[in-house]
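Chemist: predicted structure and sequence below. I'll ask about it afterward.
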Amino acid sequence: MLLEKGPQGLRTSRLASLQAGEGKSGHIPAGLNEGILFFDNVFPLKLRKILGLPFSSQGSPPRFLKYFISPSITGTDPAGIVGKVSKEKNISIKASETILRLKEGGAFVKFTHDGSTPASEVEKVLQEYLRKEKIRPWFSPWRRMRVNLVKGKPWVEDMFRFPTQRLKVEFIPSEPGAEAVELSQEQLYAFFRPYGKLGDIVAQPPDSKIVPRYAYLDFARQPRAIMARNCMHGYLVTQAEGGGAKGTILRLSYERKVKAHWVRDWLVNHPRIVIPVIAAIIAGITVAVFDPIRTFFVKAHITRSLHLEDNRFYKWIKGYATDIIHWRRKQDDDAGMEAVWDDRKGNIEQIQTWLMETADTFIIVQGPRGSGKRELVLDQALKDRKNTLVIDCKPIQEARGDSATINAAAAEVGYRPVFSWLNSISGMIDMAAQGATGVKTGFSETLDSQLAKIWNNTATALRKIALEKRNKDDKDANLGDDEWLEVHPEHRPVVVIDNFLHKSQEGGIVYDKLADWAARLTTANIAHVIFLTNNVAYSKSLSKALPDRVFRQISLSDCSPEVAKKFVITHLDADVEDDAAPKDGSPKSIPSQSRTDLSELDTCIDLLGGRLTDLEFLARRIKTGETPTKAVHEIIEQSASEILKMYIFGSDSSDDSARRWTSEQAWLLIKQLAEKGSLRYNEMLLSDTFKSHGESVLRALEQAEMISISSGQNGRPTSIKPGKPVYHPAFKRLTEDNVLRAKLDLAILSELTKIENATIEKCENELLLISKLGKQPAQMAPRIQYLLTKLAGSQEKVERYEREGKGLKKVLGEEY
């Protein structure tokens, strides 16, 4: 809009858009005795964000902002300032045109003068006036208005291009065919430094083929770059100023300082810094966000606060419904256990007493599989105790792979969310980063560290549960948390670790971490820890975690014959209430009173033993109508078949390399245990069959539950017995099979023959070596006699084995 400053103030003289220059040419012509000034800080620079919209006008402020940022209101009217200076300084200048530049925050003012005052003097007067008056608009209270004379030929375009701190200066010839001169940095600095501080001057690379030649000017502040661009665009550098014979024109444009992908490039180029920082950030987020959530879920798992069946309203509704509808009572699978609990009442009370004491040590319940350890502890000793955490080691140890192991461990304690799949991904990232940087970044976590996180979160939840009972009215309220836990063992939760050392020969990292964690719980008085294990060598593993403590131990053995008989009879009578009443109205028959074959139980239990699982199996078979004698013989027959399948057939290394014993070793134990019932541990190791890796073979068979090894004084193994009581009659049943016995005895004889033949060969080779000496010294005579005696003894054994083998082959050839 063309404006003229008159005595009445700022008014419109004619309507013509000069936002694109005179006649929309993009330029402002200046004739004789005319000049152009550029004022900055007339409009707020932030206004360009609104002007960036395609439908916004760049010629005047938006209508809703005119009452706030109009130059006449903010006191930054350039034409008015020119008029004031003309009056106050008594110089003959007059503003003839004003072109607002909203996107640059300024305005061009075209003025006329009488020729007596040069334009450069007008510029100095106006600059001195603004420096003295310090005119500041309300939207920029810290920056005053500035003015400079336009020396070039300004280009006033209305395109959507916005100011930046960087200017691109192109060197253009003054006329076609002429040659432009590329100005040096010193020359550019002299031309542009008066407009503001320069941050940098970047010249075009010498080998660049781009024309016209150019340079970049980086101003410290954006308003200075705007002022320089509007005042120096189109300026003709004369020959005297270093512009060449025909002169050089400066063409200026705003250039966005491109930092393309600089963040990405920095991250990629500094992996030794970036990757550990990312790992630390992820770890921090995990601790800050996920750890409280996981601790909450672990706590809910222990207290069962999220279990519907433990909710009191659910129990009330269920009890109310049960009173209305009489449900059929389900079969009690634990029938008959009352007799067992009566027999083990002392063990139950002992565990309950230990849980009320402050001793910081482990409680260990050891017994063979099927002896009722879990039921004794959970269903009896801890029956009325809340806040019990049960960790079953079996699914954790049997999990295949790190992710499965982490998931299994997390499931046992209610640890969620668990991102086990990230473990593999982070491992691959760490490997790739190590290949790129040459050092480990520590981004990935091992199974050890993941398990440690799970147990640590669980310990935090257990501690919170233990302290929930504390209140301000407590007589020990003045004590610290640790001291309070020490004097109140009754409030500590109980951690039951079941199947401890299950398949421990496959790797002990899980058990080592569990034992260390359990030791921290007990020594810090956070929880009581009870271990349930089948392994008699548990002390070796647990002593590493608590080397200076004496464990509290309970060893469960098989039931006595009286308790076993009572267990079976009670089991038989358990379902009488569920049976339909006779139609004739007579009372229900009780099996223990009506059956006449129960007198056989004494003999049957002597064969079967007191293992609870076997007794329960016997009771179920009797329920089906079998006599006790027949049921026991069936159980013994089934056990014999299991022994053949598990320990004899398919146990060679060619068939199953995971088994660490041979058929001959297992058969020798079966045969001698069937005959004697118990064997001396060290005597067995002296036999030729067990000379090679004998102890490891016996331990492997103990883990496989074919035998049990009893320890005596100082924990030294002393005797070998069948793994279950029913195995003893099963061993006898197997040795009564002549064909099986002949086959396996023949295999043992073959192994022994190989051993003796190897001894004979060894003696022969040494005697041959001695014979090559020629004349033997007298000192060699004892050695020669020893070798001859040993060779004769081995030969005698070979001949005896062959004679025995002939009889066994005869049996195999005549019987089926």
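Modeler: Right, received. Where do you want to start?
Chemist: going forward, measure contacts between C-alpha atoms and count neighbours the same way
Modeler: Fine.
Chemist: mind listing the helices for the stretch 701-816 of the chain?
Modeler: Assigned by DSSP state H, counting those that start in this stretch, the helices in the stretch 701-816 of the chain fall at 727-735, 738-771, 781-814.
Chemist: so the last one versus helix 738-771, what angle?
Modeler: On the basis of axes from the mean of the first three to the mean of the last three Cα atoms, to 10 degrees, helix 781-814 is oriented at 160 degrees to helix 738-771.
Chemist: can you give me the helices for the stretch 201-350 of the chain?
Modeler: Under DSSP H, counting those that start in this stretch, the stretch 201-350 of the chain gives helices at 222-232, 262-269, 271-285, 291-303, 312-324, 337-343, 345-354.
Chemist: quick check: angle from the helix or strand harbouring residue 425 to helix 271-285?
Modeler: Using DSSP states H and E, residue 425 maps to helix 421-437. Orientation note: helix 421-437 sits at an angle of 160 degrees relative to helix 271-285 (the same axes, to 10 degrees).
Chemist: who touches residue 68 in this structure?
Modeler: residue 74 (Cα atoms under 8 Å, 6 or more residues apart in numbering).
Chemist: and residue 80, how far from residue 420?
Modeler: As for residue 80, its distance to residue 420 is 74 Å (criterion: Cα to Cα, to the nearest Å).
Chemist: spatially nearest residue to residue 455 (excluding sequence neighbours)?
Modeler: residue 517 (6.7 Å; Cα to Cα, 6 or more residues apart in numbering).
Chemist: from the chain's centroid, how far away is the strand or helix carrying the one you found?
Modeler: Per DSSP H and E: residue 517 is located in helix 509-523. Centroid separation for helix 509-523 versus its chain: 20 Å, with Cα atoms, centre = their mean, to the nearest Å.
Chemist: and that helix, what's buried?
Modeler: Neighbour counts over helix 509-523 (16 or more other Cα atoms under 10 Å) mark 510-523 as buried.
Chemist: what residues are up against residue 703?
Modeler: Counted by Cα under 8 Å, 6+ apart, residue 703 has contacts 503, 535.
Chemist: just residue 444 next, same as before
Modeler: 423, 426-427, 429-430.
Chemist: with residue 787 instead?
Modeler: 763, 767.
Chemist: which of the buried residues of helix 509-523 lies closest to residue 740?
Modeler: residue 511 (40.6 Å; Cα to Cα).
Chemist: do you know how far the residue nearest to residue 455 is from residue 270?
Modeler: 39 Å.
Chemist: want to compare, so here's the second one:
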Amino acid sequence: MATKRLFLPLQRISANLPPYSCLKEHRMLLPPAFMRTKPFPSCVNASASNRAVSGTAGAVEAFSNPSSSVVCPQVLAVWFDNIYPIRLSTWDPRHWWATYYARILKDSVKKDIIPPASTFKSNFSYLNSVSSIKEGGLLMRFEYDGNKQDAFDTITEFVDRKGLRSMVTLGQKIRAYPVEGEPWIEDLHSSIPSTRINLDFVGPALPIETLYNEFRRFGSMFDVVVDEKSGGKDAPRRGHVQFYSTRSATAARVCLNGKVINGTKVLISYEPALSRNFIFKMLRDHPRISIPIALALLALLSYLIFDPMRVFFITNTVTNRFSVTRYISDISETMKIAVRRFFFGSSLTSDKKSDYDDDDDYEKQQDYSASFAERKIHENTLLVYLKEAPDTAMLVHGPKGTKPSDLVDKCVQAEPYVLRINMDELINQADHVMLDRFADQFGCFPMFNWMVSSGAILDTIIAAGTGSKPGLNSTCEDQIKLVLEYANAAFNNIVTKESIKRQRLADQLEPVADSQEYGKLPEIQYPVVIIEGFLSNEKGRQSFLYELMTEWVSTIVEEHLAHVVFVSDNPSAFKYLGRAVSNKTVETITLKDASHESSLLYVYRRLGLPNSKPLPAELEDSVLAIGGRLTDLEQLLQKMKASLKAQRAAHGHEDLPQESQLAISILGLGPSVKVQDVVASASMEDLRDATIKSFNDMVVRSETEIRKAGLFEDIGAVISRRSEAPTEWSTVQMWKIVQLLSKFEEISYDDLRFHALFKGDEAPIQAIERAGLISVGHKDGRPFTIKAGRPLYRTAFKRLESDPKYAAIMGLKTTKTIATNELANLSALENELNLITGQSDSRLSWWARGEVRKRVDFLAKKIGESQRKIAALDAEQRKLSKAVKLEE
């Protein structure tokens, strides 16, 4: 039999419906006036129709005239089940959706559910229908002047024969039940359908056998209970029926509510779910006990739902399986090529990136190792580490500008599972911002970071009301540890799947296969964790992140879950990791500046010049001054290219069509001209001018950086520092380093440490090193030499020291500081001398008097030396003052 699918939207629930009965056999209860579709039958006494009798549903009660010979039609009702989804709770969104689409139900009911009038044995007349969205069904009323059982059978057989189904309930078959009681359709929010219904007997209690026979047709039952002792003497007896299905309970309540069985009227209501009733009662009566239980339920919910979600999203971030970002670059590049072809044609379009795309800088993606042989060794070391099973961590560090991140990025291009963590984006941020960024870098979602800020407030409020702390307060460390635990679970899942995949391939090989076949098995692909900016701001806010990350790394390395690569420019990172990961030896890759020959080769490659073509002497001198620092070399070449392209752009667009010039001005596009062609067409004089200008700009910028960061000459910074903690080094200490490094390529660490300005304190030197202004070289595990933080800084040091006015000002500050220290020393010597010489020699023995004279002589010599230093400093101050004296 073909099955007809029916979509039945809902109608808003009406108020109370009337009870129904046959006019011949029982009294008749007429519907409210707004539900009548036909006038009162003529057999009903008009005076009787005016009398209202209160019923269970609040309906209008009428009666039939027993003496009348006219046969009046019966008002009957049928309940159609499985029309809508049953309402599960007060906030069930399906209920609102079904209510919205209930307006067209009346047209569908009369056409699709009710059989034609010709199929009935007697006269059939449709009255109306009311939807009970909460109970998932439809109540249909009709008039029938024959045997009511024939009408019920006709409707039931019609519904079963057509196989009607509702798409709202995912295709469940619609069922029809005759209504024998007084149905009560209501929309009370407190009454939610459940599998258990309560029975109130108005009259003697009914036996279990009778209840079973009445309720069994609606579905399988779990239990039937009759409590004859409930209530007082005049209170109605009670019972309950437990169904297996909620649909059975709703059909039974609608069809049998108010039915008189053996002289007892049965009133039916839903019993609230045990958990919901228990929780509400517990929260009302026992708040101290309910709060821990509620927290336990929330923890269980998190464990069952949120924790798997977070592990899934972290796994997705590492594997990049559902990410669309990798396709964005291809789409944008295709659009750029299409725009170029539209404006310039295919002759001026290249599939490669144009040299005018400075933001993308296609040439930056070339292989650095072809020019820097030193980096090739480090690349091989890192690649070997990534191919082995994770047993320890790797530290890639070097001075600022050596680009350790580029080295790591190149080595992990072929790795399928990579997780990047940028510590610089987390340090010195507000707690909620830091937590959001930390979770976002891991891809951990959802995270309820608001609990960190609101947990303490909730703890205080609940403790004030209940007298006990619920422990809702959560710290940043707790949230971060949770994210790291989820990351461990994600790594474990990835490694487990890789191991299973490799084992399956091994099982496919025959046991007699030779070793070469087994050697072709793929290795397990472990995740790679890249932690960038490690220890770059060890004294900043949220610096506890460094310790938490190292503890986490120690855990995943011990469990062989992932490779870990730290990227840092802090020279003390190795010592920090050595203490944190004490049970493992951290492998280290230390990047240094390239040699002069490698730097020149790199310049030739980037400029596209043959090795036989000589470079201007100014360019070679600039490369020598830069000293092989990769970022400075890159900046120099970029400035040179920009200068050369600016000269070409001034003369290169006059012969282009007008639409091409419009595209250049609006879209920033241009013909695909290679930089090699620009450099090759430039004269030696153009190269020399571009080099001098570019190198001078870099030196001036370096001078500004030194004066602001090292010598604290930024006025805004000076004003803001008045309310802040003092700096870690003084201006004169930095100036002394500038003076020394402008004369010597490197200086002794110990000699500088015990200078009069440092007095043996290495904290200022280490702070200056962390700022990147100097670089400390080690020998036999201890600091030995000091160099400029960047080779270019040495040129800037020379220029600062060669400025007579500026050098005189800094010299005055230096001599004043030293003179102040010397005066304090002289004052201490004089006080001691006065104390000794003021004592009477008569109270001392001849031997003691001799020793005192020795001490007096020693103090006199020290006073003389200090006085000579002060005199020299005073002379130096007079000399320097003449250099900055205003001529009037």
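Modeler: Received, thanks. Source: prediction; values computed, not measured.
Chemist: now the TM-score, please.
Modeler: Put the two chains on top of each other and the TM-score (TM-score structural alignment, normalised by the length of structure 1) is 0.63; 583 aligned residues with a Cα RMSD of 4.3 Å.
Chemist: what's the counterpart of the residue nearest to residue 455 of structure 1 in structure 2?
Modeler: Taking TM-score structural alignment for the superposition, residue 517 of structure 1 sits opposite residue 552 in structure 2.
Chemist: from residue 562 of structure 2, how far off is its match?
Modeler: In terms of Cα to Cα, residue 552 of structure 2 sits 11 Å off from residue 562 of structure 2.
Chemist: what residue is smack in the middle of structure 2?
Modeler: Among the residues of structure 2, the one closest to the centroid is residue 440, at 2.5 Å (Cα atoms, centre = their mean).
Chemist: could you say which helix or strand holds that residue?
Modeler: helix 431-442.
Chemist: which ones are touching residue 218 of structure 1?
Modeler: By Cα under 8 Å, 6+ apart, the neighbours of residue 218 of structure 1 are 165-167, 198-201, 225.
Chemist: SS state for the residue opposite residue 453 of structure 1 in structure 2 once aligned?
Modeler: Counting by TM-score structural alignment, residue 453 of structure 1 lines up with residue 482 in structure 2. Under DSSP: H, G, I helix; E, B strand; the rest coil, the three-state class of residue 482 of structure 2 is helix.
Chemist: ok, residue 614 of structure 2 next?
Modeler: Assignment for residue 614 of structure 2 (three-state DSSP): coil.
Chemist: that one - how many residues pack around it?
Modeler: 11 (other Cα atoms under 10 Å).
Chemist: and the gap between it and residue 597 of structure 2?
Modeler: 14 Å.
Chemist: ok, now how distant is residue 30 of structure 2 from residue 147 of structure 2?
Modeler: For residue 30 of structure 2, the distance to residue 147 of structure 2 - Cα to Cα - is 19 Å.
Chemist: what about these two, which has more around it?
Modeler: residue 30 (22 against 13).
Chemist: name the nearest residue to residue 499 of structure 2, ignoring sequence neighbours.
Modeler: residue 524 (6.3 Å).
Chemist: let me fix that: residue 27 of structure 2
Modeler: Closest residue in space to residue 27 of structure 2, ignoring its immediate chain neighbours: residue 63 at 4.9 Å, by Cα to Cα, 6+ apart.
Chemist: again with residue 768 of structure 2
Modeler: residue 774 (6.4 Å).
Chemist: map that neighbour onto structure 1.
Modeler: Residue 774 of structure 2 maps onto residue 707 in structure 1, by TM-score structural alignment.
Chemist: hmm, residue 721 and that match touching each other?
Modeler: Yes: in this structure residue 707 of structure 1 lies within contact range of residue 721 using Cα atoms under 8 Å: 5.6 Å.
Chemist: and the counterpart of residue 634 of structure 1 in structure 2, helix, strand or coil?
Modeler: Taking TM-score structural alignment, the alignment pairs residue 634 of structure 1 with residue 697 from structure 2. With three-state DSSP as the basis, the three-state label of residue 697 of structure 2 is helix.
Chemist: closest to residue 109 of structure 1 out of the contacts of residue 218 of structure 1?
Modeler: For those, the nearest to residue 109 of structure 1 is residue 225 (18.6 Å; Cα to Cα).
Chemist: and the gap between the residue lying closest to residue 291 of structure 2 once chain neighbours are set aside and residue 280 of structure 2?
Modeler: Nearest residue to residue 291 of structure 2, sequence neighbours excluded (Cα to Cα, 6+ apart): residue 470, at 6.8 Å. Going from residue 470 of structure 2 to residue 280 of structure 2 by Cα to Cα gives 19 Å.
Chemist: the two: who's more crowded?
Modeler: Legend: neighbour count by other Cα under 10 Å for residue 470 of structure 2 and residue 280, higher for residue 470 (17 against 12).
Chemist: where along the stretch 701-850 of structure 2 do the strands fall?
Modeler: Using DSSP state E, counting those that start in this stretch, the strands of the stretch 701-850 of structure 2 run over 747-748, 774-779, 782-788.
Chemist: what is the orientation angle of the last one with helix 791-802?
Modeler: Taking the same axes, to 10 degrees, one finds that strand 782-788 of structure 2 is oriented at 70 degrees with respect to helix 791-802.
Chemist: how far does strand 782-788 of structure 2 sit from its chain's centre?
Modeler: Using Cα atoms, centre = their mean, the offset of strand 782-788 of structure 2 from its chain centre is 42 Å.
Chemist: what packs against it?
Modeler: Under the contact criterion of 3 or more Cα pairs under 8 Å, 6 or more residues apart in numbering; DSSP states H and E, the helices and strands touching strand 782-788 of structure 2 comprise strand 747-748, helix 749-753, strand 774-779.
Chemist: any idea which of the ones you listed gets closest to residue 593 of structure 2?
Modeler: Shortest distance between residue 593 of structure 2 and those, using Cα to Cα, is found for strand 774-779: 11.9 Å.
Chemist: perfect, that will be all.
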